[in-house]
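In: 3D model of this:
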Amino acid sequence: MCTLLLAYQAHPQYRLVIAANRDEYYRRPTAAAQFWKDAPHIYAGRDLVHGGTWLGVTTTGRIAALTNYRDPSDLHRHGPSRGRLVSGFLEEDAAAEAYVASLRASGVAYGGYNLLLCDGEDLLCYSNKSDQTIRIEPGIHGLSNHLLDTPWPKVRCGKDGLARILAGKSVVPEDLFALLADDTHPSDAELPDTGVGIDLERLLSPVFIKSAEYGTRCSTVLLVDHEGKATFIERSFEGGAVQEKQAEFSW
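Out: Down below sits the predicted model:
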């Protein structure tokens, strides 16, 4: 997951709104969102290389999502699969803060990441780069490949777009998917310098990424209303075709 926009307690109908894009190499085998046979309470897409996921929910109200932290000097970026951090939380019933504490205590050296966790009560964001846990405040937030609310162009534009959508009387999933489909390239002057070179900074700068080998593989919308009803919609883009999966839960 490389762009994640969320609104928490910022709309009269929805307690939580998430709109997110997963960016990955096209050649990496992936399963679309579904209930997992080995963990039937989990609904998520799946990385078929290491078995983890980038964003998922459970029938008991747990939510987790991950973005990688872009740092080419990170010696651990090719270490254990960070997607297992998401599936690990979804498989367990530990509170979000306890799960973060267990990650710190484990001593496992993962590449840089940001982990968004909701246990049904608390909504937290933890980054192993800052080693800080942030309790998400009501409002609109954005997360890409740096820390929460770092004002990269795609985060700024995404948050502004989400605010416009939430200003309406109703939240229409199609509007959120349109926001996630924005492939506009910002100017070079706006780009961050993360150490990967200007050509790669340009390629990675839009909300929706397109290139010969790497790009946005799926877009996900998650809506959770104040009564505990959740709607999860995923659109995956494989070989020029669009596949849509949808599930509803009552928590």
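
In: Please make it C-alpha for all contacts and neighbour counts, starting now.
Out: Noted.

In: Do a quick rundown of the helices in the stretch 151-251 of the chain.
Out: For the stretch 151-251 of the chain, the helices defined by DSSP state H, counting those that start in this stretch cover 153-166, 173-180, 198-203.

In: Including mean neighbour count, could those helices go into JSON lines?
Out: Listed next are these as JSON lines, based on neighbours: other Cα atoms under 10 Å:
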{"stretch": "helix 153-166", "mean neighbour count": "20"}
{"stretch": "helix 173-180", "mean neighbour count": "18"}
{"stretch": "helix 198-203", "mean neighbour count": "14"}
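
In: closest one to Val221 among the ones you listed?
Out: Evaluated over the helices of the stretch 151-251 of the chain, closeness to Val221 peaks at helix 173-180, with 6.8 Å, by Cα to Cα.

In: In this structure Ala163 contacts Ile140, no?
Out: Yes. Judged on Cα atoms under 8 Å, Ala163 makes contact with Ile140 at a distance of 7.1 Å.

In: ok, back up a step: got TSV for the helices of the stretch 151-251 of the chain, with distance to Phe35 too?
Out: Converted to TSV, the helices of the stretch 151-251 of the chain look like this (distance: least, Cα to Cα, whole Å):
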stretch	distance to Phe35
helix 153-166	28
helix 173-180	21
helix 198-203	33
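
In: Leu103 belongs to a strand?
Out: No. Using DSSP: H, G, I helix; E, B strand; the rest coil, the assignment for Leu103 is helix, not a strand.

In: ok, which stretches of the stretch 151-251 of the chain are strands?
Out: Counting by DSSP state E, counting those that start in this stretch, the stretch 151-251 of the chain has strands at residues 214-225, 229-238, 241-250.

In: structure for this one too, so we can compare:
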Amino acid sequence: MCLIVFAWQVMPNMPLLAAGNRDEFYDRPASPAGWWHDHPQIYAGRDLQGGGTWMGITRDGRFAAVTNIRAPSEIRPDAPTRGNLVLNYLAGTTTPTGYVEEISPHAADYNGFNLLVGNKDELIWYSNRGEKDERNGKPMKPGMYGLSNSLLDCTWPKVVSVKAEFASLLCQGAPEDAFFEMLSDTTCAADCRLPKTGVSLERERLLSAVCITSHDYGTRVSTLVKLQTDQAPVLLERPTVAMPPVPERAPHRGQCTKGF
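Out: Model prediction:
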């Protein structure tokens, strides 16, 4: 994922509601969200090049997601795929805290990342960049948060704007379609508000949209995840309208639901 907003322990009977976009090169092969034949408890999309995933759930309510840290000068082509950080948590039984402790000694092997791992009782944000607290893992307190390709709750325009809209939709009790509409905004930020992340100004403009579109790179899918107290977890996925035409398909669901 390259943009995730989430509400943790804010709503009754729904410990987690998360909405996010996966941005990637269009020619990188991936399969849509579904149950994995080799890990039957996992429901997620799959990166067919690296073998991992960007966001997923399990039948018993585990959740994980990853975003890259944008730092072009620090990228190592030989680093392991960050999608395995999500996969290995979903495929295991370790607690979120235990998993962070388990991966910490090897976190520097990866290019920069933000990782969310959790269940209905605990959610942790962990990054291999930033200050000591981030590198030790940070348990989330009740609230609303945003992640993109910087650290948690950075002030990038799209993080600020989508968090505000996300909060408004929660207050309205908005339907699922409204969250997907939120994630489809292709408006770019004004130049004066753009961060400086080591890419060209033209690239900063392109990447400043909630939903990115270009000739070779952009938002591939949008995803909505719900962890509910007394119901099965739900993952809904839709291909973005900004992506080059693909065969039309219905939203994928980890569990049928009629809204919130």
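
In: before we move on, back to that, figure out which of the helices of the stretch 151-251 of structure 1 is closest to Arg28 of structure 1.
Out: Here helix 198-203 is closest among the helices of the stretch 151-251 of structure 1 (Cα to Cα), at 18.8 Å.

In: quick one: that closest one aligns where in structure 2?
Out: The aligned range for helix 198-203 of structure 1 in structure 2 is 201-206, by TM-score structural alignment.

In: mean deviation of the matching stretch from structure 1?
Out: Per the superposition on structure 1, stretch 201-206 of structure 2 and its aligned residues are separated by 0.7 Å on average (mean Cα distance after the TM-score superposition for structure 1).

In: Need the winner for burial among the strands of the stretch 151-251 of structure 1.
Out: strand 214-225 (a mean of 22; mean count of other Cα atoms under 10 Å).

In: Just the terminal-to-terminal distance for stretch 137-146 of structure 1.
Out: Length of stretch 137-146 of structure 1, first residue to last, Cα to Cα, to the nearest Å: 18 Å.

In: which residues touch stretch 192-199 of structure 1?
Out: 70-72, 152, 188, 201 (Cα atoms under 8 Å, 6 or more residues apart in numbering).

In: ok, back up a step: make JSON lines out of the strands of the stretch 151-251 of structure 1 and add distance to Ala31 of structure 1.
Out: Formatted as JSON lines, the strands of the stretch 151-251 of structure 1 follow (distance: least, Cα to Cα, whole Å):
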{"stretch": "strand 214-225", "distance to Ala31 of structure 1": "11"}
{"stretch": "strand 229-238", "distance to Ala31 of structure 1": "10"}
{"stretch": "strand 241-250", "distance to Ala31 of structure 1": "11"}
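
In: Indicate which one of those is closest to Asp47 of structure 1.
Out: Among these, strand 214-225 sits nearest to Asp47 of structure 1 (Cα to Cα), with 11.6 Å.

In: quick one: contacts of the closest one?
Out: Applying Cα under 8 Å, 6+ apart, the external contacts of strand 214-225 of structure 1 come out as 13-26, 173, 176-177, 180, 208-210, 230-238.

In: average offset between it and structure 2?
Out: Once fitted to structure 2, strand 214-225 of structure 1 is off its aligned match by 0.9 Å on average (mean Cα distance after the TM-score superposition for structure 1).

In: and that strand, which stretch of structure 2?
Out: Alignment of strand 214-225 of structure 1 against structure 2: residues 217-228, by TM-score structural alignment.

In: and the nearest residue to Tyr43 of structure 1 once chain neighbours are set aside, helix, strand or coil?
Out: In this structure, Tyr43 of structure 1 finds its nearest non-sequential neighbour in Phe35, 4.5 Å apart by Cα to Cα, 6 or more residues apart in numbering. Applying three-state DSSP to Phe35 of structure 1 yields a three-state assignment of strand.

In: what residues are up against Phe35 of structure 1?
Out: 41-44.

In: In stretch 102-116 of structure 1, which residues are buried?
Out: 110-116 (16 or more other Cα atoms under 10 Å).

In: Could you measure from the residue located most distally from the centre of structure 1 over to Lys210 of structure 1?
Out: In structure 1, the residue that sits farthest from the middle, by Cα atoms, centre = their mean, is Ala189; the gap is 26.1 Å. Using Cα to Cα, one gets 21 Å for the distance from Ala189 of structure 1 to Lys210 of structure 1.

In: which residues does His41 of structure 1 contact?
Out: His41 of structure 1 neighbours (Cα under 8 Å, 6+ apart): 35, 58-60.

In: Buried ones only from those, please, as a PyMOL command.
Out: Entered in PyMOL, the line below selects the buried ones among the contacts of His41 of structure 1, by 16+ other Cα under 10 Å:
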select buried, resi 35+58+59
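
In: Just put the contacts of His41 of structure 1 in JSON lines and tack on distance to His146 of structure 1 and secondary structure.
Out: Output for those, formatted as JSON lines (distance: Cα to Cα, whole Å; DSSP: H, G, I helix; E, B strand; the rest coil):
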{"residue": "Phe35", "distance to His146 of structure 1": "30", "secondary structure": "strand"}
{"residue": "Thr58", "distance to His146 of structure 1": "26", "secondary structure": "strand"}
{"residue": "Thr59", "distance to His146 of structure 1": "30", "secondary structure": "coil"}
{"residue": "Thr60", "distance to His146 of structure 1": "30", "secondary structure": "coil"}
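
In: three-state assignment of the counterpart of Gly111 of structure 1 in structure 2?
Out: Mapped onto structure 2 by TM-score structural alignment, Gly111 of structure 1 lines up with Asn111. Classification of Asn111 of structure 2 using three-state DSSP returns coil.

In: I'd guessed Asn111 of structure 2 sits against Asp78; true?
Out: No. In this structure, Asn111 of structure 2 is not within contact of Asp78 by Cα under 8 Å, at 9.4 Å.

In: about what we covered before: how near is the match of Gly111 of structure 1 to Glu102 of structure 2?
Out: 18 Å.

In: if we can go back for a sec, name the member of the contacts of Phe35 of structure 1 with the most neighbours.
Out: Sorting the contacts of Phe35 of structure 1 by how many neighbours each has (other Cα atoms under 10 Å) puts Ala44 first, at 25 neighbours.

In: got a list of what it touches?
Out: With contact set as Cα under 8 Å, 6+ apart, Ala44 of structure 1 has these partners: 32-36, 53, 55-57.

In: Selecting buried members of these in PyMOL, what would you type?
Out: A single PyMOL command is used to select the members of the contacts of Ala44 of structure 1 judged buried by 16+ other Cα under 10 Å:
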select buried, resi 32+33+34+35+53+55+56+57
